[in-house]
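Participant: Here is a sequence with its predicted model. Questions after.
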Amino acid sequence: MPLSEALQRIADEWNAPMDIDPAATEGLTAKPVVDARSERDAVDQATRGLPVAVQISDDGRIAIINELVVIARLNEAEDNVLVRGATSSSRLGQSLREQPRNTQVISSKLLERQQAQTLTEALANAGGVVANTATVQGGVSFSVRGFDSNGAVNGLPSASSSTFAAGTTLPLANIERIEVLKGPDAILLGSDNLGGTINIVTKKPYAEERLHVTAETGSFGLARGTIDANQSLTRDDRLSARVIATAATADRNFGGYRGNEDYLFAPSVRYKNAKSDIIVSATLGNQLFGVVPFTVMNRVTGEPYDIPDGQPLIGGKDQGVQIETTQFNAEISQEITDWLSVVARGQHQTINFALRQYSPFAILDNNGLLLVSSSGTRQTSENDTVDAFGRISFDTGAVSHKIVAGMTVVDSKVRAIYAGDGGLFPYNFLNPPATLRPLARNYNLSFDLDSTQYGYYGQYLIGFGPVHLVAGVRHNNTTITSAVSGGTPVENETNATTPNYGAVVDLTDHFSLFGSLAFGYVPVTTLDRSGNTLPDIRSRNAEIGVKWDLFDERVLLNASWFNIRQTNLLDRDPVDPRFQISVPGQQGEGIDINVSGRPFRGLTVSAAYTRTNYKFLEPSNTLGNTVNGQPRDVYNVYASYERKIADRMKAGIGASVSGRSSSAIDRLDLYRIPAATFANLNGFLSIGDLDINVGVRNLFDAENFNPTRSINYVPLGEPRTWRLTVGYRFF
């Protein structure tokens, strides 16, 4: 039966007036209607799977119209500095503006203008975040508000490779935005992330034709090429695909070690309509990094040793790490009814990590003698994560409600193999010997670490007028199994329940107050000398602040005061140094301000400032009196101005100043890393579809050192370098 005739019969039978658009029903045949309970049920059965939309007015009148076409669009983070949309970091469907926490988004548009190449460079825009490049294991990690964070990718916890936190090795070419979430977030990720989270969101397909090619060159023989191709695959634009590929190489890094190589292939497919959004993607990467250039402290002068430019402290050029990444992601968001949505996300990640470098483990005297390791490691990390939840939204009178319930399963396997022919040996870098012990080659000592985490969570958001209150709770069950070199596996199980509370009060349409009380934890399986398991490490973050939309919502300001407190930490047992004990933890209290947007035509701004006063809850002779590796002040200011100078021609300039205060190296505050400030400058020109960007980093060639917790490994900051990027949009 023709659809128009079937709908008219339904209207007559149920005595329900109905608006039927003839153009919408023309040529369509109705589906069978069986045992309909109401006119709405009958209409739903008759139109199921047909390209029409059913609308219900406030008075209950049914209208059948042409189906609304909803397709995927380019995410705002790829075209703007200010990002307002919903985020994978909130299961309640909130934007970062709506969440009761201090948040900061670093968009890919900003990173493109700054010519950022690594996550460390990108996170220079974030207040309260400190990148840790000072590790003899050759890794890069980061801390948020003084606590190490494992991070997340697309809102899911991910595997770490050695000391590389999740996401720190992802090429920026495939990153849509970086969300800096301040404060612990056990609700989102379960364990770890005591002080905050870096959520890395990868790029997605959209329903437009695009081919953008960029080429980059710069200091130390840098050469990089990137292709970003996007295409709608169907006539209705619901199915689209995207491929991002990049290849990069360099002759060396500024410390004289091997040049970085970076290879990425990242295809993705997306289906989107009015009720469904399905994304499947892969990330295949191979990266080779030279050792982060470093020096050591002079214990007599209390200053870092000067070393010749471009010369490794120990050994030759061919030292570094290799990371091979294979990652698959799938996400399904489905609107079941106008009040119920379900989301399911899955991620598989395999990381192969290999380290070859000479690592200084101790300073033996004041005349340049070091204790050096020639050992290496190879590690494979496999991580499978599934997260699924349902979200219910409804109103009762003037009160709105959102309820979320779901679960997360994380299965992680880490297998590390250490060199058996490496070892420690003395080495004087001021008077190096004629020959140097070769780096290890035989790997036969293994360590296995398997963990399975089951997390069950719920959240409730209630709103009445300008007041929005949220509460959440998560229960985690974690099983950790470890084995050394084929020995008997040791299994430990931990359970933890963590709550989370927040409130947002909209005083005006553009000005809001917020407050939150959030908790985090890290499961501990370490035994003390009596054979008892030490207590889990927990944190609590109390925060109040404001969110202010300025310049007709073109600029967003976040400002807050926070107090983050760690219950306990692990320290060396003074009775038997082979074991650890639990001692009172640390506290950080401070202010956190960030602002981003386009206040005027052509002007873009992004700035962040964090001041945190750290202290141990109970200083002691063994623990020390100073929280090390954490500068009190971290800041960044970026501004750019672009202006049209002719038809299809624009030119602009961008500049940034970033830095940090001095920080203690050791917990007794005997040695410090000096304060550092450095400036970057970019000039850009667009002529039609051609984009040119010329940049100088560390414009004034300021000497700087990165924060560290070891006097025998002081990472050097990059000297003045230049970069040239040329991009062309073919369509």
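Facilitator: That came through fine.

Participant: only C-alpha atoms for contact and neighbour calcs from this point on.
Facilitator: Noted.

Participant: Doesn't residue 43 lie inside a strand?
Facilitator: No - judged by DSSP: H, G, I helix; E, B strand; the rest coil, residue 43 forms no part of a strand; its state is helix.

Participant: Heading C-terminal from the host helix or strand of residue 230, find the next helix or strand.
Facilitator: Under the criterion of DSSP states H and E, residue 230 resides in strand 222-232. Moving toward the C-terminus from strand 222-232, the first helix or strand encountered (DSSP H and E) is strand 239-249.

Participant: Please, where are all the strands along the stretch 551-700 of the chain?
Facilitator: With DSSP state E, counting those that start in this stretch as the criterion, the stretch 551-700 of the chain has strands at 555-566, 568-572, 580-584, 586-600, 603-616, 633-646, 649-660, 663-664, 672-673, 676-687, 690-697.

Participant: alright, now check it against this:
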Amino acid sequence: MKLQQLLSSVLLTGSVPVLMATPAIADVVQVTGVRLEETPQGLEVIVETAEGTAPQVFTTSYGETFIADLINTQLRLPDDQPFRQENPAEGIASVTVTQRNPNSIRVTVTGTTGLPRVEVMPSATGLLFSLTAETPTAQTPPETPDVPPDMEMEPEEEPDTPPQMPEPTDEIELVVTAEPDTGYRVPDATTATRTDTPLRDIPQSIQVVPEEVIEDQQVIRLNEALRNVSGVTLGNTRANDTETFTVRGFEDATILRDGIRQFSFGGTQETANLERVEVLKGPASIVYGSAEPGGLINVVTKKPLPQPFYEIEASVGSYGFIEPSIDISGPLTSDRSLLYRLNTLYRRSDGFRDFDQEFERFFIAPVVTWLISDRTELTVELEYLDNIQPYDRGLVAIGDEVADIPFDRIFHEPDDFVETEEFKTGYRLEHGLNNNWTLRNILWYSNTDLFLRTAELGSVNEARGVVSRSTREFDIYEEAYDIQTNLVGEFATGSVEHELLVGFDFRRSFQDLDLQQAFAPPLAPPPIRIFDPVYGFSLPDSEDIPQLFDGRSQLQQWGFYLQDLISLTDNFKVLLSGRYDIADQKATIRQTDFFDGSSPTQSDDAFSPRVGIVYQPIEQLSLYANFSRSFQPNDITFGGDLPEPERGTQYEIGAKAEFLDGRLSATLALYDLTKTNVSVSDPDNPGFSIALGEQQNQGIELDIVGKILPGWNIIASYSHIDAEVTEGFFGIPEGGKPPNVAENTASLWTTYQIQQGNLQGLGFGFGLFFVGERFGDFQNTFKFNDYLRTDAAIFYRRDNWSASVNFKNLFDIDYIESGIGRSQIKPGEPFTIIASVSVQF
């Protein structure tokens, strides 16, 4: 068949992508114009390029919408705006052409009564989309033997007037790889391998919470996003000024920002500039160095866009909550080689607890990307955060349960506060050596300064019904330098394909702690009554408070890693990787009223392997298994010691499946995970560690995410964890349970948006979040009850604006979100409403 005949005979139904060969990948195609012309059959969309070159095209569809992604292209329209036309022809609701990312354009066509039929072909000026609107009386073309029913094609016809085309220099190849719209489902992630890898090819459980979920749930704190993921619960919140997470039953999961480790004393993660959150289950030391064996959390931030984008949002809610925010992006130069993005917000709230100190936060994050050449890209980032809020240890326990008191009652002084200031900056450089090999380099600097003054809570005297208190002033400064360099490449040895990652990273960090504390009157406040508290104690001046601890700890760590994702066949893959770490620690304890000066040091090295296999008996199913280990240096104890490093070992098997033509995916995982040299946070001395032991967790997890029907999204999870202390530590006997680890947790969040008619754009959301019974302390002396929290939402989205109202804890239940010890129990928020309006232009 002639090339021209082949092109004119391919009639897409929106489920068969077309790939058109183009010049070398380095030659970015410039789209300079978009025209619409009505035809007797419907409509033609003419995409004009600078040299009449037809770019690569991948197509897909959902509902009444056809989507085509033009690869290696940039939008250069005269008015410097995306193209949009409403109701351009009968049966066509809209046509849009927008810049999807720095080197990809998206063409979207939406029908009024059904999915338009689209024929794609080169034209004399670039690319031609011939649209035929679907009508209720339209007949389905006859089925051909070689084409599935959902990919039917029109019979071949010789057109009356052949389209004008330049003489092609390359063949045009048809690739049948359907890629439907998947709603909440994200098909690829970078956290598991440091490369953009399909989730179905990764022999490890990894879950992604996309930006759509973050927006639909009006997520303010990272915990609200992570409750959608199996096996992840909120851990120690210290004084409600930070968030740590328990993954697969192990606390203090490592938190990364775009692959860079965050501080242990940093404030709560800001969600305003998040594109998605990726959770890698199990040991991850192989690619990120020291890490907890339960898993790690990687927050992925928003990047600059080549097309102008402006969004203003305002939110108000219960307890005096207000939050204006801005997200703007676009090119800084006419050739779009310099791009920027800026996210900023201000937030304040009174909170539901009876403090005089309010919550107040300012956040700003500018990012600039320089497209130095077609193969080289440099991104420079900066983040600044200032947050002040009440210092709040929460509720207390009496007997075998939480004290029966109002959840808004406090035991600190009403004006106690904690303030955190964070600064982060650095660059990311990526250079394509050729079409197969890429070199990446990251240099990152960060610091955080935390300061607090409070009437600190101590032990609970149940007989007297009081909580002891002390005066505490704590100042901690952390600073870190990170360097990461790696080389990623693809090559083949015979019929075996390889994706190789080789690299090293270096981190130098230190903490400077100054702790002043008074335990007895008149410098310390008197005990406070649990059922009838009396406030009014004035904290003494700083110079009058005795210095309890003054020290500095340093960590210097090198890591060298090698990873090879081997495709032995199209459906059988092996992941082999190993990492060697060298860690040097030093603690300098200055002489105080309570400590003599000392300088303990420790040097450790470890090899962490990972072996995984993936077998795909059919395209929609991946079966996997893995073995991996983790390594993590321990923090300093209150006595000034440096315990031996923690080691984790995991065995895991699982299955990943796709349903509904790839719109819905599910992951089932079973694991056995052991951690030795366990060191846990000291509940009486924040910032320090205590004890050693061994813990073994076994469990099963199920995650489901995607789109059930057009407009109907879902994300759901279930986790069962059998956590057991196999070598006693800190008062937990062998066979005991670690605190704050529920045996069963589950979540469900679903939204539906009306797709057509007068109510098109109106949507509803509904969520259920269940956490089972948990022990509240290391000694297993009391428990937190299980709870089922219900959330709901109603929203309306039309054109460039949206409005939403979210109802959190709809039935106003009392529940405990997390806790560690009898005087550090975080109550969950009561019924809360947040309303938001945003405009894009």
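Facilitator: Done, it's in. Keep in mind that what you see is a predicted model, and the values were worked out from it rather than measured.

Participant: And the TM-score between them?
Facilitator: The TM-score (TM-score structural alignment, normalised by the length of structure 1) is 0.83; 660 aligned residues with a CA RMSD of 3.3 Å.

Participant: thinking again about what came up before, what packs against the strand holding residue 230 of structure 1?
Facilitator: strand 210-218, strand 239-249 (3 or more CA pairs under 8 Å, 6 or more residues apart in numbering; DSSP states H and E).

Participant: and these as CSV, adding mean neighbour count and distance to residue 640 of structure 1?
Facilitator: Output for those, formatted as CSV (neighbours: other CA atoms under 10 Å; distance: least, CA to CA, whole Å):
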stretch, mean neighbour count, distance to residue 640 of structure 1
strand 210-218, 18, 21
strand 239-249, 21, 27
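
Participant: what range in structure 2 matches the strand holding residue 230 of structure 1?
Facilitator: Mapped onto structure 2 using TM-score structural alignment, strand 222-232 of structure 1 covers residues 321-331.

Participant: distance from the matching stretch to structure 1 after superposition?
Facilitator: After superposition onto structure 1, the average distance of stretch 321-331 of structure 2 to its aligned residues comes to 0.8 Å, using mean CA distance after the TM-score superposition for structure 1.

Participant: Run through who's touching that stretch.
Facilitator: With contacts defined as CA atoms under 8 Å, 6 or more residues apart in numbering, stretch 321-331 of structure 2 is touched by 304-316, 337-351.

Participant: So which of the helices and strands packed on strand 222-232 of structure 1 is nearest residue 44 of structure 1?
Facilitator: Between residue 44 of structure 1 and those, the shortest gap by CA to CA is with strand 239-249, which sits at 24.8 Å.

Participant: Just after the closest one, pick out the following helix or strand.
Facilitator: That would be, after strand 239-249 of structure 1 and using DSSP H and E, strand 261-272.

Participant: Please enumerate the helices of the stretch 351-500 of structure 1.
Facilitator: Taking DSSP state H, counting those that start in this stretch as the criterion, the stretch 351-500 of structure 1 carries no helices.

Participant: Going by residue numbers, what spans are strands in it?
Facilitator: Counting by DSSP E, counting those that start in this stretch, the strands of the stretch 351-500 of structure 1 are 359-363, 369-373, 376-396, 399-419, 424-428, 443-464, 467-484, 490-506.

Participant: so which of these comes closest to residue 346 of structure 1?
Facilitator: Closest to residue 346 of structure 1 of these, according to CA to CA: strand 376-396, at 4.4 Å.

Participant: so where in structure 2 does the closest one end up aligned?
Facilitator: By TM-score structural alignment, strand 376-396 of structure 1 lines up with residues 473-493 in structure 2.

Participant: TSV please, covering the helices and strands packed on strand 222-232 of structure 1 and showing distance to residue 112 of structure 1.
Facilitator: Output for these, formatted as TSV (distance: least, CA to CA, whole Å):
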stretch	distance to residue 112 of structure 1
strand 210-218	11
strand 239-249	14
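
Participant: out of these, nearest to residue 73 of structure 1?
Facilitator: Here strand 239-249 is closest among those (CA to CA), at 10.3 Å.

Participant: before we move on, the earlier item: mean shift of the match of strand 376-396 of structure 1 relative to structure 1?
Facilitator: Mean deviation for stretch 473-493 of structure 2: 1.2 Å (mean CA distance after the TM-score superposition for structure 1).

Participant: Could you give the number of residues near residue 222 of structure 1?
Facilitator: When neighbours are counted by other CA atoms under 10 Å, residue 222 of structure 1 registers 20.

Participant: just residue 275 of structure 1 next, same as before
Facilitator: Per other CA under 10 Å, the neighbour tally for residue 275 of structure 1 reads 13.

Participant: try residue 96 of structure 2
Facilitator: 16.

Participant: returning to that earlier point: relative to strand 239-249, how tilted is the strand holding residue 230 of structure 1?
Facilitator: Here strand 222-232 of structure 1 points in a direction 170 degrees away from that of strand 239-249 (axes from the mean of the first three to the mean of the last three CA atoms, to 10 degrees).
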